[in-house]
Each structure stands twice: as C-alpha cells, then as structure tokens.
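Visitor: the sequence and its predicted three-dimensional model are supplied below.
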Amino acid sequence: MPNRAHAMSSFAPVWDEALLRRYDKSGPRYTSYPTALAFHEAFTPADFTQALARSNTGRRGLSLYVHIPFCEKICFYCACNKIATKNRQLAEPYLSRLDREMVLAARHVDTSRPVEQLHWGGGTPTFLTLAQMGDLIDRLDARFGLSSDPGRDYAIEIDPREADVFTLRHLQSLGFNRLSLGVQDLDRDVQRAINRVQPKQLTETLMDEAHRLGFGSLNVDLIYGLPRQSEPRFAATLTQVIELAPARLSLFNYAHLPTRFAPQRRIDEAELPGADEKLAILRRSIEMLDRAGYVHIGMDHFARPEDSLAIAQRNGTLQRNFQGYSSHAQCDLIGLGVSAISRVDDVYAQNPVRLDDYAAALDDGRLAICKGLRLNDDDLIRREVIERLMCDMRIDLAAIGERFAINAASYFETSLAALEEAERDGLLTRDGLVLEATPVGRLLIRHLAMAFDTTLTQQSPARYSRIL
C-alpha cells in the first residue's frame, strides 16, 4: 500500500516548547470552511432543498448525522448542544419530529443513492431505549434506505454509563459497525471534578464486548487540560486505554470558555492545569501513542495503521466534516435534529440550537433550517485547500490550480507569504508549490490552514479554542 512505511514511522515531533507556545493561538478547527460563524439567517429552507436537488445529479453517496440532545447528567466540561433530563419520555416527541424532518428532506433526495455513512451524536444517543433506537433506525431506513454493505461506516457515540453488553448487541443488530466511547479520563479525582464518575470497569467491559462482537472500529475520546489533571496522572489513564487497544483515539484539548458554555462555570479554574503542565501532558501522550504504534492522523486524532481512518489518509480519501475526520470522502451530509448541520453540494445549512424553535418549524410543516451559507468560487477553492491540508498534511497547490483553472502561485501569493515564518521555524517544508507539514507542523496544522482563510479578519479570535 503506498506510503505505508512513512505512515507507520515515528510521528513524535522534536519538542520545542518555546516554539509551540509562540504558535499556540486561537483558531478554527476547520470542520468546515468557511466556519459556522459565517452562516447567516438570509439562507432559507428553499436554498437547502435546491442544493439537495442539485446534489442528485452528482450521484454522490449520502451521509446522515442524527443529533440526540438528551443527557441524564451534565458533564461540566461539555460544550455540546444538550438537554439535561431524567425523563426518558421526552425522546418520543423528539423522534416524531425527526421523522417529519426526514420526510421533508427525503422529498428532495434521490433515495437510491447509498447511505454510506451514518452517525448518531449528542448529547447521549444511548439515552434512547433499545426500542426507541430500533424505531429510529426503521424510520431512517424507510425514508432514505440504509445499507448493509460491509464498507459502510455506521457509528454511534456511547456513554459507558448509559450502555451495557445488551446495548452493544442491539446496536450491532441495527447495523452499527463502529462505536465511539466517551471516556475523557479514568482518574476518579478528575471525574469528580467534571461531574462524570465513570468506573474503568464500565469502559473495559464494553470495549471487551465490542471486540468480541467484531465491531469494525472502536474509538475512545480523551480530554487533556481538565481540572486536577497532571502529567503522571493522565499518563496512567492513557496507559490503561492503550491496553484496551482501541482502533482510534481522540485526544482533545479542553477549551475553558465559561462565558459561552454555562456548565463550565462549575469548574474551579484554580484546579485547571497550567500551560506548562498541559504541554507536558500532550508531549508525554504523543510519545506513548507513538511507542504503541498509533499513527497521528492530524490535530487530536490517532489511529492504528490498519484502521480505515489511517488507510483513507494514505489513499488520499480522508475527509473532514462536522464530526471530525471521516474515511468516507465525497458524501453529501444531511444533518437531522436540533443544531444539526448539513453539507450538501455547495451549501451548509444549520437547524436551530433551541429545541422549541426546531419543534415549532416542524410542527408548522417546514424544514427547520435557520441559517446557512452558499459558497462562492473562492470559498470552494479555499475549502479544498484547507480540507486537503487538514487531511493529508500536505497540499499540492499546482494540482489545485489545474483543477480550478487558476494561477495558483499568484492566487495564493498572500497565503504563501504568511507561511514563510512557519517554514523557517520548521512547521512545514516547501518544494515549489507543494507544502508538507512536519511532525511538529501536524500538531499546529490549524495554524497552517489559517494562512489560506480569508474570513478570519471578520471574526473575533475569542470565538475559537486554542490550538494546543
């Protein structure tokens, strides 16, 4: 397989703390370009349905994202769109409205197009009962036609406190073949500080059962920068997680933004690790994952070389979407549920973040799209550059020039000039119009991508998290 030896070689960067500090600025995560901050309310449901109709001519596969906003308990670090409740009956009217949304959207979709990817996120999707999960799958299948192809990527986010072995067996029978487990940290003291007490045995039992059942890929989410964390304590967590052998691992940087996310106000800022400690945690984690044989996909994602994510990166077919990195490129993404975002043809479209607004639109018989964006030619060009850079860790601007019929050297003159300092500092190498991130550049890939972003001057840096 091409570049396999390179992909499996050590990714641990030469550690220069002063350099990392200099580049550790705030910036987008580029799950889209332009980012969601550019979406506007002049975008209408009709704009979205027209994009759905246009997308049918391309015959691309479909990706469906379903947002389940409910959680029984709020984790203090959480920045997701969620509703805290112990009332499981609240899910019933929500599922009914999801079905209305599916019907309204599917009218404009050629449903013979294969649903190659399905992702349930939240919130806590496993807040639903087994019967409700089965009902939701039946509705999705009736409206869009789900796939049994072994190459499909059907994933669900799982809270180990809300699932057991029977849940996993049920999910497998529904067609899910990939699981993502929220762990964050196995240290009991840290768990208490973030209101997420989750015994290791829960996670270990589920992972063992998932391996036994033959789920195609298993992801574990960890967060560094949480209260009461330290380098040795987080290394103890990572040691235990590596022993559980997940195919993928996400190591997210906690962004403490209490003015934007109310639950974070319950975190004692005095207990957060300082900048030095956070960098020490990150450095040791990278070294441990490198020794354990994981490939650094980019940013905060790691995978075993045989996982589909690593294979897609080697093959140049990796994609970034609102759920992060994806092995299924070129799918049109339809987002369903409160706050969900769609990426279809040349548009982005988002549903309301408030459940009442989402419900009111659907009860009125219309799609709940409240804002979005249709990309212009420059947006499309820069989206391609940023996405390929984020996914491949390299970009051939000459090839971009040929694809879009532009003179790449002059078109990206300002961007290339902005990257000269990063090149001098060893974040990337340049051979003509081919740019490639170095190991340390992979950690700072968001900074490299920002050089191609022409929208940043219109936005406040405070709206974004720091890179490291």
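Guide: It's in.
Visitor: from here on, contacts and neighbour counts on C-alpha atoms
Guide: Fine.
Visitor: what kind of secondary structure is E116 in?
Guide: Under DSSP: H, G, I helix; E, B strand; the rest coil, the three-state class of E116 is strand.
Visitor: and for the residue nearest to L168 when sequence neighbours are not counted, the neighbour number?
Guide: Spatial nearest neighbour of L168, chain neighbours left out: A210 (6.9 Å); criterion: CA to CA, 6 or more residues apart in numbering. Other residues near A210 number 21, with proximity taken as other CA atoms under 10 Å.
Visitor: in stretch 441-455, which residues are buried?
Guide: 441-453 (16 or more other CA atoms under 10 Å).
Visitor: F404 contacts I381, doesn't it?
Guide: Yes: contact criterion CA atoms under 8 Å: F404 and I381 qualify, at 7.1 Å.
Visitor: circling back: which residues does whichever helix or strand the residue nearest to L168 is part of contact?
Guide: In this assignment (DSSP states H and E), A210 forms part of helix 200-213. Counting by CA atoms under 8 Å, 6 or more residues apart in numbering, helix 200-213 makes contact with 160-161, 164-165, 168-169, 181, 183, 186, 218, 244, 246, all of which sit outside it.
Visitor: related to what we said a few turns ago, distance of the residue nearest to L168 from Q117?
Guide: Using CA to CA, to the nearest Å, A210 is found at 19 Å from Q117.
Visitor: and if you look at D378?
Guide: On the measure of CA to CA, D378 and Q117 end up 28 Å apart.
Visitor: these two: who's more crowded?
Guide: A direct count of neighbours by other CA under 10 Å for D378 and Q117 places Q117 higher, at 24 against 11.
Visitor: A349 belongs to a strand?
Guide: Yes: A349: assigned to a strand according to three-state DSSP.
Visitor: residues touching it, list them.
Guide: 39, 43, 48, 341-343, 369-373.
Visitor: distance from the chain centre to the helix holding A210, please.
Guide: 23 Å (CA atoms, centre = their mean, to the nearest Å).
Visitor: buried stuff in that helix?
Guide: For helix 200-213, by 16+ other CA under 10 Å, it's 200, 203-204, 206-207, 209-210.
Visitor: any chance of those residues in TSV with distance to Y94 as columns?
Guide: Listed next are the buried residues of helix 200-213 as TSV, based on distance: CA to CA, whole Å:
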residue	distance to Y94
K200	32
T203	28
E204	32
L206	28
M207	30
E209	30
A210	29
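Visitor: alright, now check it against this:
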Amino acid sequence: MNALISTVEFDADLLKKYDRPVPRYTSYPPATELKPEFEEVGFRASIAVSNYKKTPLSLYCHIPFCETPCYFCGCNTIITQRKTLAEPYLEYLTRHIRAMAELVDTSRLVNQMHWGGGTPNYLSLPQVDQLWNTINRYFRFEENAEVSIEVNPRFLDKNYLLFLKDLGFNRISFGIQDFNPKVQKAVNRIQPEAMLFQVMDWVRDAGFESVNVDLIYGLPFQTLETFRDTIYKTTQLDPDRIAVFNFAYVPWLKPVQRLIPEEALPPASEKMDILKMAIEDLGAADYQFIGMDHFAKPNDELAIAQREGQLHRNFQGYTTKPESDLIGLGMTSISMLHDVYTQNHKRLKDYYQAIDSHQLPIEKGVLLSAEDILRRMVIMELMCQFELSKNEFEQKYHLKFDCDFDEYFAAEQVELHQLEADGLVRLSPNHIEVTPAGRLLVRNVAAVFDTYLSQKAVNSFSKAI
C-alpha cells in the first residue's frame, strides 16, 4: 500500500496559494471542451470500435424532475410538481434507450448503472418499474453489477425503498448537506434530523450494500461549530461513503442561488477552518480520505481499490470498475467512450425533437486525440492513486515512449518542480508522488498536464478548495 494513501495534511498557506479555478477532472479533456460542432457519426464510429473490443458498459440514466428547488444545486433540473410531465419523458427515454441498444453489441455486459437527477424518486413506483424493465429488456447486466440510485429523503417511505431493493438496486445515495435547521431553511432543503435517521434505518433494513451521503460546506449560516455537529451526526448515521463538497456560489451561472443571502455565507477563513475540522473529525471516525471531497470506510470498495492502485474515475466520479464505456441515457446526460465524449440536449424540447427526428439527442461532443488519451492516463493516475511510477505507467497502459517520460513531458517539468518546492509533490527519477499536504490540491497537480487550461478557467471551473 502506498503510505500516502493513509494520510492527508491540512496546510492553510498552501490551500490559500493554490485555491484557484481548476477542473474536477471527472474527464480529460474537461467537459468544457465539448462543442456543438461535433457530428453524430463520430459517436457511432466509437461505439462500433468498442463493440469490437467488447468493452464493458456503464449506464447513467437522468431523471431531471424535482418538486422544489434546492438553492445550492448546480445540476440540470426541471422544477415542477406536475407529475404528468414524467409520462412523456419516460416515453422519449424509452425510445432513446432503444436507439442506443441498437448501436451496442448486446453481448457486452453492464457492470454498473446509476440513476441520477434531479430526483429519481420523483417517479412513481409503477414508473420506476417501467423504466427498470425497459433498460433490462435492452441491456444485459453482470451478475454482480453495481446498481445505484440517488434519492431525496423528503419524498421516501419504507415501501419505496423496499421496492427499489427488490427490483435490483443495491446501492443508494442521498443528500444531507447540513443538519442545522437554519442552514436548511436558507437553502430551501428542510430535512428534520429524525427523518434522516429514519430513512437510514429503512435503507439498512432493506439491505442495500452501500450507502453514500453528501454534505456541503460553505452554505449560509454555517459555522465551525454547527458543521462539527453535522459531521458528528453524519458519522452516527454510519454511511459507507461521505462526500463533503465545497459550495460554489455562482449566481451568474445558477440564477436560483440569488435566493441565498450572500451576506450569510461564511467567510473564506471560516470555510478553511470548517474543511480542516471535517477532515480531522472524519479521519478520527475511521473514514479514509479518497480524494478531493470523498471519504470512505477502510473496508469500502473505493478505499480498497485505491490501496491496490485500481481506483478509476469518470463523469460519475470515483469508481472501482475498470475502463468501461459510459452511456448517458436521458436529457443532459454524458456519454464517455474511449475516444469520444458527448452530452445530450439540456432542454426537453430539443431532446424530444432530436428523438422525433430519429437522431441521437446529442447536443455537443469532442473527439479525443492520441495525445488527449495519453494525458488523460497521466491525470487519472494522479487523481486516483496520488502517485505515478513512470516505468509501471508504461507497462500498465502498454505504452512505449520514443523518449523517456520526463523528456516527453519536458514542458511540464518546470511546474512540477515548483509544486515540489511548495511541498505538493515529491519527485524522483521514476516517481511523481502527491504529498499528504498536496492531496487536497490534487486537481492543481493534475492541471500541470492539462493543455486546455486558459483564462476561461476563471468562469468555467470551481476553485480547488
């Protein structure tokens, strides 16, 4: 095991110095490089190649509807209490699933599926059953596939959870954000503590294999002490994984955030204190730091995969699965093939129109070059394993450089040595290691190898911390 995996250090001066906008590197090139000029034929060609290679599949299914807005949310959602809107969406989604299945070799097995949103449990149980059966009619699943769903705990009961588990979902995630009632009211997400503990009891009783919860720091009216209480109560819930996201206040991009009282946001110094406390208290509760904002129990698959150097990353975040083709189903969802990324239309009208025109509902995409793929390998190795052995890297990806690694990436050496001088990395002839103090800034380390970064990063990406 890499000794660095077991520890993370909080260095306030380093965090302040490097707290600048950088991609989250759920992909490389970043999603900002997807362009509307992309042609559908490129996607179809990449699918054909992966059919030949028999690459495993990962499915993402997007349910965009929410009954009420959460003011902190940055997702692509449709806020409505008119449940009838889900009916035509499911009809078009069924047609989309069928069109994708016609392109994919059905002997390829699905090893992972996730339903996200929006609020997937916006759907009624008959609608969930309908969508589940549609997907299973057109795609074949591995026996031990990871099948997960996001739920909003405010719109759940025990029967709904038992139904999900009986269908075949084995993993579940839900957002807590903060236990404090004042914070919840300020972001329009009121979830009484007793309700959250009740939902967790139902989840455990239903027998889900893994439970993930989300927290957010930097919300209005949060203080160090109130969020310490949230961390404590979250550990009492005993989830398998915990994500602690930094709230990015970007009302110019997400107009709903204008409803948040800006003057109530904690100052930058207190956000730093809150982050430090969260890391320390989660570590004391025996949660392993996976990367950026993710924590997991030491016996969780994410933690094990990281210790074994087998952790991966895609548009859905960290994953234990090997390189799979991610197929996005539904509006705004993203597909991630070996050398092509695409995103579906973000507006219902455009999504429906494309399907009615017998086209794939792709709004934009990007075709990766060989150089993009090579740099993606480097970036993901650093993001997931926190180290890169140059010799093992070549062997792992069956690469043969015309020159050695340092010569190939000669232009990046200056920045790497600057990061080393600041204590973010350790460099040796064969290794790049992210230090415990650099782990919170691993996005900055990965950015050294990103040739797409420019001034647009200021408006396109969230800050590192």
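Guide: Here it is on my side, so go on. What you are looking at is a predicted structure, and each value in this text was computed from that prediction instead of being measured.
Visitor: to which residue of the second structure is the residue nearest to L168 of the first structure aligned?
Guide: Under the alignment (TM-score structural alignment), A210 of the first structure pairs with V203 in the second structure.
Visitor: what do you get for R143 of the first structure?
Guide: Match for R143 of the first structure (TM-score structural alignment): Y138.
Visitor: how many residues are close by its match?
Guide: So Y138 of the second structure, with other CA under 10 Å, has 16 neighbours.
Visitor: just to check, it is in contact with R98?
Guide: Yes: contact status for Y138 of the second structure versus R98: in contact at 6.8 Å, counting by CA under 8 Å.
Visitor: what's the counterpart of P239 of the second structure in the first structure?
Guide: Checking TM-score structural alignment: P239 of the second structure goes with P246.
Visitor: one more: L419 of the second structure?
Guide: Per TM-score structural alignment, L419 of the second structure is aligned with A422.
Visitor: post-alignment, the helix or strand containing that match versus the second structure, mean distance?
Guide: Here A422 of the first structure, judged by DSSP H and E, is contained in helix 420-424. Superposed on the second structure, helix 420-424 of the first structure shows a mean distance of 1.4 Å to its aligned residues (mean CA distance after the TM-score superposition for the first structure).
Visitor: okay, buried residues for that helix please.
Guide: 422-423.
Visitor: which strands or helices does it pack on?
Guide: strand 428-431 (3 or more CA pairs under 8 Å, 6 or more residues apart in numbering; DSSP states H and E).
Visitor: not counting sequence-adjacent ones, nearest residue to V340 of the second structure?
Guide: Nearest one to V340 of the second structure, counting by CA to CA, 6+ apart, is L367 at 4.7 Å.
Visitor: rewinding a little: got a list of what the match of P239 of the second structure touches?
Guide: With CA under 8 Å, 6+ apart, P246 of the first structure has these contacts: 207, 217-220.
Visitor: which of the residues you listed map to contacts in the second structure?
Guide: Checked against the second structure using both residues aligned by TM-score structural alignment, their matches' CA atoms under 8 Å, the contacts of P246 of the first structure keep these contacts: 217-220.
Visitor: so where in the first structure does stretch 55-67 of the second structure end up aligned?
Guide: The aligned range for stretch 55-67 of the second structure is 60-72, by TM-score structural alignment.
Visitor: now do the helices in the stretch 301-450 of the second structure.
Guide: Assigned by DSSP state H, counting those that start in this stretch, the helices in the stretch 301-450 of the second structure fall at 301-307, 348-356, 370-385, 390-396, 405-408, 413-422, 442-447.
Visitor: and these, which is most packed in?
Guide: helix 442-447 (a mean of 23; mean count of other CA atoms under 10 Å).
Visitor: what is that one packed up against?
Guide: helix 370-385.
Visitor: quick one: the helix it packs on to the first structure mean distance?
Guide: So helix 370-385 of the second structure averages 0.6 Å relative to the first structure (mean CA distance after the TM-score superposition for the first structure).
Visitor: what packs against that helix?
Guide: Other elements packing on helix 370-385 of the second structure under the criterion 3+ CA pairs under 8 Å, 6+ apart are strand 288-291, helix 301-307, strand 312-314, strand 387-389, helix 442-447.
Visitor: in CSV, list these along with distance to L93 of the second structure.
Guide: Output for these, formatted as CSV (distance: least, CA to CA, whole Å):
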stretch, distance to L93 of the second structure
strand 288-291, 34
helix 301-307, 31
strand 312-314, 23
strand 387-389, 41
helix 442-447, 35
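Visitor: now for whatever residue of the first structure lines up with T80 of the second structure: which residues touch it?
Guide: Using TM-score structural alignment as the criterion, T80 of the second structure maps onto T85 of the first structure. T85 of the first structure makes contact with 70-73, according to CA under 8 Å, 6+ apart.
Visitor: just give the closest residue to the residue mapped onto V256 of the second structure from the first structure, not the sequence neighbours.
Guide: When the first structure is aligned by TM-score structural alignment, V256 of the second structure is paired with P263. Spatial nearest neighbour of P263 of the first structure, excluding adjacent residues (CA to CA, 6+ apart): F76 at 4.8 Å.
Visitor: D307 of the first structure too?
Guide: A247 (6.2 Å).
Visitor: repeat for L14 of the second structure
Guide: L14 of the second structure sits nearest to D422 (CA to CA, 6+ apart), 7.6 Å away.
Visitor: looks like P29 of the second structure contacts M377 (just checking).
Guide: No: using CA under 8 Å, P29 of the second structure is not in contact with M377; the gap is 11.0 Å.
Visitor: distance of A278 of the second structure relative to Q184 of the second structure?
Guide: A278 of the second structure is 19 Å from Q184 of the second structure, by CA to CA.
Visitor: count of neighbours near I47 of the second structure?
Guide: Neighbours around I47 of the second structure, by other CA under 10 Å: 23.
Visitor: which residues does it contact?
Guide: Taking CA under 8 Å, 6+ apart, one finds 103-104, 337 in contact with I47 of the second structure.
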